[in-house]
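Sequence and computational prediction follow.
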Amino acid sequence: MKTLFAGIALFGTFALASAQTITFDKTTFDYGDIKPSSDGTRFFTVTNTGDKPLILSNVKPSCGCTTPEFSQDPIMPGKSAKIKVGYNTALNGPFNKMIEVFSNDPANSRSVIYIKGNVDANAPEAVVAPAAPANTKSAKKAAKKMAKVAAKK
């Protein structure tokens, strides 16, 4: 009888240990100071660090000025997906918004992520760094052309 109980307890431990687990690359995205009507789109990366498929059932913003987009396709173990979050940058002033993420993670069925920043007409222009070129023939050619143009200036 003791062996039966030990077996059931051991099986229960393994059943709880194997599950889908939600993990975020960051839980707060700070926009900093941005100009009115600038691009308010940002991305959070969600990774399934468990061993069963993770499903996002809902992503709910705290107000109508924030618009999340997500896929309900299962995120397989070890894989990632993106949650796209848009903020209405036509609204001037500081903001700090909460976004609830609902999933089938048994330990964290409700997770919370945040966006914050300040929409200010006096904010400096955003400087976007170009992506590192791929190590391909056309990328090398484009880099040489850009270097020539820069040298002429």
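Sure, I can see it. Please read all numbers here as calculations on a predicted model, not as lab measurements. Residues are numbered from 1 along each chain as shown.

C-alpha only now, for contacts and for neighbours.
OK.

got a list of what the residue nearest the centre of the chain touches?
By Cα atoms, centre = their mean, the mean C-alpha position of the chain lies nearest to Phe44, the distance being 0.9 Å. Counting by Cα atoms under 8 Å, 6 or more residues apart in numbering, Phe44 touches Phe24, Asp25, Lys26, Thr27, Lys82, Ile83, Lys84, Val85.

In these, which residue is surrounded by the most others?
Val85 (21 neighbours; other Cα atoms under 10 Å).

Just say helix, strand or coil for that residue.
Here Val85 is recorded as strand under DSSP: H, G, I helix; E, B strand; the rest coil.

so what's it closest to, chain neighbours aside?
Pro68 (4.3 Å; Cα to Cα, 6 or more residues apart in numbering).

next, the one to line up against it:
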Amino acid sequence: MKKVTYLLIFSSLLFSCKKSEGNLNFDDSQSIEQKQKELSKYPTTVTFNKVLHDFGEIQQGEVVETEFIVKNTGKNDLYILDAFASCGCTVPEVSKEPLKSGESTPIKVKFDSNGKSGFIEKSVNIRCNTSRMLETVKIKANIKTNK
């Protein structure tokens, strides 16, 4: 009877701790670093339709938008934990739903040129489960001021 009990306990621990690549569940109490550590066990690869978007010449105060398409080109699910920009004038928006191999999702990027002038280049960082753990796309523009 003891052997059966130990066997059941051991089996339940073994199977409850094993996470399949498509069933990673995180709760809000986990930090980004904790989630990233767990995801590093399931790396995948991605491609972008572009890594730089040039808005060209825009007027100061103009709000412009673009979209980068990220595609999961690896075998494991792609988990995007976070997308953040190099400053508050650039706001990325991305779904945090896992992407199966072959699936794509847009990363929308909005740039507010209010208070800016001249040539700018801003980075958008995407924290995800690629081998680099941080992918980067960029936007640039030449902002003309009203005279």
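Yep, that arrived. Note that the structure is a prediction, hence the values are computed from the model and not measured.

so what number do they get for TM-score?
Remark: TM-score between the superposed chains equals 0.65 [TM-score structural alignment, normalised by the length of structure 2]; 104 aligned residues with a Cα RMSD of 1.8 Å.

Which stretches in structure 1 count as strands?
All strands of structure 1, identified by DSSP state E, fall at 22-24, 28-34, 41-48, 56-61, 66-69, 80-87, 93-103, 110-119.

a markdown table for these, including distance to Leu4 of structure 1?
Putting the strands of structure 1 into a markdown table (distance: least, Cα to Cα, whole Å) gives the following:
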| stretch | distance to Leu4 of structure 1 |
| --- | --- |
| strand 22-24 | 34 |
| strand 28-34 | 47 |
| strand 41-48 | 34 |
| strand 56-61 | 37 |
| strand 66-69 | 48 |
| strand 80-87 | 40 |
| strand 93-103 | 34 |
| strand 110-119 | 36 |
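
deepest of the ones you listed, which one?
Looking across the strands of structure 1 with neighbours counted as mean count of other Cα atoms under 10 Å, the highest average goes to strand 22-24: a mean of 21.

so where is that one in structure 2?
The alignment of strand 22-24 of structure 1 onto structure 2 (TM-score structural alignment) spans residues 46-48.

Give me the mean distance between that stretch and structure 1.
With mean Cα distance after the TM-score superposition for structure 1, stretch 46-48 of structure 2 departs from structure 1 by a mean of 1.3 Å once superposed.

ok, and what's touching that stretch?
Contacts for stretch 46-48 of structure 2 (Cα under 8 Å, 6+ apart): Phe68, Ile69, Val70, Lys71, Asn72, Thr73, Gly74, Thr130.

Greatest separation within those residues: which pair is it?
Spatial extent of the contacts of stretch 46-48 of structure 2 (Cα to Cα) is set by the pair Phe68 and Gly74 at 18.2 Å.

how close does Phe95 of structure 1 get to Asp39 of structure 1?
15 Å (Cα to Cα, to the nearest Å).

In structure 1, which residue range corresponds to stretch 16-25 of structure 2?
Under TM-score structural alignment, there's no match for stretch 16-25 of structure 2.

Tell me, how many residues neighbour the residue nearest to Lys144 of structure 2 when sequence neighbours are not counted?
Spatial nearest neighbour of Lys144 of structure 2, excluding adjacent residues (Cα to Cα, 6+ apart): Gln59 at 4.9 Å. When neighbours are counted by other Cα under 10 Å, Gln59 of structure 2 registers 16.
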